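Q: pasting the structure only:
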């Protein structure tokens, strides 16, 4: 399936049509990093340009070495100031696409980035609560940029995947959550944590095995009335040189599309 990522035998993350953006919550050691790595490599295989914000300067931040040194600072951020700069530039690039391709006299209804062979752009923002909690003033600016990407990004090819060990109402607005077409909760969490990620489905959650890489998923646009049990794809990162694989895929993606940004 083009412009979609397979999650298991029957589930796909159809980011281009049905599930615009995603939020993922998982306590420490419950498989979040492995799942993020799978999504990162999967989007890179589709040719996407990828950006990372890692509030704890941990796993995603270490992937900065997959980028050429000349563009590394533009693609990887950790501090609130760096995050604001990156997000502002992404929103500017997104709006430029709208002006160039979708707001002129030759534009046609229903066209999107894929119609013009534009490279999809994915933002992976890990430990959201850590970055936004560091600076309350900048947190508001970060939220405003994220909202623009979540609300406007689909047609122009800009997508955001937000993840954290836990979310709170202070850093994850209801608007962002409700516009995340894929929501994943891994491991065992409190009632409030489930509600923060999945919405008001807590009393209707089906039985599901909990553990590393296991929990619940909700995919928008499929007519689901409640989340479903989910196990993330198995990816043994000990057997994969993730940095080098990502570096190779990013180069291939840049060569595949006429517009890199």
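A: Ah, there it is. Everything numeric here is computed off the predicted structure, so don't read it as measured data. Numbering: from 1, shown residues only.

Q: going forward, measure contacts and count neighbours with C-alpha atoms only.
A: OK.

Q: For residue 168, give its distance to residue 194.
A: Distance, residue 168 to residue 194, by Cα to Cα, to the nearest Å: 11 Å.

Q: Span of stretch 251-261 from start to end?
A: Distance between the two ends of stretch 251-261: 13 Å, counting by Cα to Cα.

Q: can you give me how far that stretch is from the chain middle?
A: 19 Å (Cα atoms, centre = their mean, to the nearest Å).

Q: my guess is residue 86 meets residue 77, correct?
A: Yes - with contact defined as Cα atoms under 8 Å, residue 86 counts as touching residue 77 (7.3 Å).

Q: rewinding a little: of residue 168 and residue 194, which one has the most company?
A: Taking other Cα atoms under 10 Å, residue 168 and residue 194 do not tie; residue 194 has more neighbours (22 against 14).

Q: Was I right to think the more buried one contacts residue 203?
A: No - Residue 194 is beyond contact range of residue 203, at 10.2 Å (criterion: Cα under 8 Å).

Q: want to compare, so here's the second one:
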């Protein structure tokens, strides 16, 4: 027997009454009144028929108003039709999958479903499915994408009050990856972005933008696009209205070491001793900033370095796992580095000091858990194994399962994303390394004294 939503009974009753009233009105005002012409009963039939017509009109109007309100017609006809289509598809899929509480043999009371699109372009939105004690565990594992047509689930989580399962959706036909054909185009976009969102913000794609700078964990296997992602982020930093101070550490002496050596050799290191000295210099600068801001922060609850337009400091640590492996047998140095990095991550946010750590995997043997778990911005590029996903995001069951191309993956950011969601870094159709290292008339960075 075909399953039906219990609410459909009310729709059937409404439709039956409306059609019956309309048919009765037509019969009474038409054939019946004609047959009784000349009799007093004809006038009575005409009046009753008029009442039936009015009843049918009221029912039709009330149904139209209900539909318009339920599907947000005030947002436009396209919005309302897409809302109705998506809601109908979700409910049909839930019925076929056996969700809902049985009411009799055929009817089921489905959980309440709410749909909200971000704007009238209908490219992204949020689906909320009401939680219930009988469907709690099943809703946690549901794959809603199969019922969304052209939409796919980007992130899944439960609401703060535990009453709804929330699914962030986006139109799979829309490619949000940005593309720049020149460094000038990238610079112009970066400047417009900081003008819109603030001088200390970053972007990745058309959806993940306005991200205030914070400590970062960037993970990706070889060929996933980590280096290009970092180069793109550095290019954004160079176009900030308040130029940041960047330190470059690369124990493998690869792209980041060469880039840093070209830009600021005094703040670049590619050997173990040099990196540790560089980290000490960064930490010392952070302590100086702390003393500088001590008096400024008094009386300003929640204020940080941005209130005083101070430059951000970034310690860019590429191939962190290789560095950890090099000092793994020297417990004293290893503990020293871990303490410095942990302090930067934990107390650097308010002072404007951040650690950007890039690596191929993030197991506890590659990065201390106390550091990894406190990094507020986490990005995984490429098709990483489930164990890596688990160490980065803490879970894998509700992560979007897709084949990620170069420069694409998942992002999680405290205070911005409720759950990990897709991200794609810009396609750069020019030599970003050459542009970044090209001599500039005005220095984009501020020097520091090495310890």
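A: Looks like it came in fine. No experiment lies behind these values; they were computed from the predicted model shown.

Q: Can you list the residue ranges for helices in the stretch 101-250 of the first structure?
A: 128-134, 136-156, 174-178, 191-198, 242-256 (DSSP state H, counting those that start in this stretch).

Q: Could I get the buried residue list for the second one?
A: The neighbour-count criterion (16 or more other Cα atoms under 10 Å) identifies 138-139, 141-156 as the buried residues of helix 136-156 of the first structure.

Q: And the last one, by the same measure?
A: By 16+ other Cα under 10 Å, the buried positions in helix 242-256 of the first structure come out as 242, 246, 247, 249, 250, 251, 252, 253, 254, 256.

Q: Show me what residue 342 of the second structure lines up with in the first structure.
A: In the first structure, the residue equivalent to residue 342 of the second structure is residue 147, according to TM-score structural alignment.

Q: ok, the closest residue to that match other than its chain neighbours - contacts?
A: Distances taken as Cα to Cα, 6 or more residues apart in numbering put residue 176 closest to residue 147 of the first structure, at 6.2 Å, once the chain neighbours are dropped. Contacts were defined as Cα atoms under 8 Å, 6 or more residues apart in numbering; by that measure residue 176 of the first structure touches 146, 147, 150.

Q: helices or strands up against the longest helix along the second structure?
A: If you go by DSSP state H, the second structure has its longest helix at helix 40-70. Contacts defined by 3 or more Cα pairs under 8 Å, 6 or more residues apart in numbering; DSSP states H and E place helix 40-70 of the second structure against helix 7-27, helix 33-35.

Q: and the ones you listed as JSON lines, adding distance to residue 56 of the second structure and mean neighbour count?
A: Listed next are those as JSON lines, based on distance: least, Cα to Cα, whole Å; neighbours: other Cα atoms under 10 Å:
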{"stretch": "helix 7-27", "distance to residue 56 of the second structure": "5", "mean neighbour count": "16"}
{"stretch": "helix 33-35", "distance to residue 56 of the second structure": "19", "mean neighbour count": "16"}
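
Q: Out of those helices, which gets nearest to residue 238 of the second structure?
A: Nearest to residue 238 of the second structure among these is helix 7-27 (57.8 Å), distances taken as Cα to Cα.

Q: Compute the inter-axis angle for that closest one and helix 40-70.
A: For helix 7-27 of the second structure against helix 40-70, the angle by axes from the mean of the first three to the mean of the last three Cα atoms, to 10 degrees is 150 degrees.

Q: Figure out how far helix 7-27 of the second structure is from the centre of its chain.
A: Distance of helix 7-27 of the second structure from the chain centroid (Cα atoms, centre = their mean) equals 45 Å.

Q: Where in the first structure does that helix fall?
A: Aligned using TM-score structural alignment, helix 7-27 of the second structure spans no residues in the first structure.

Q: What strand or helix carries the aligned partner of residue 257 of the second structure in the first structure?
A: Superposed on the first structure with TM-score structural alignment, residue 257 of the second structure falls opposite residue 61. Here residue 61 of the first structure sits within helix 59-62, counting by DSSP states H and E.
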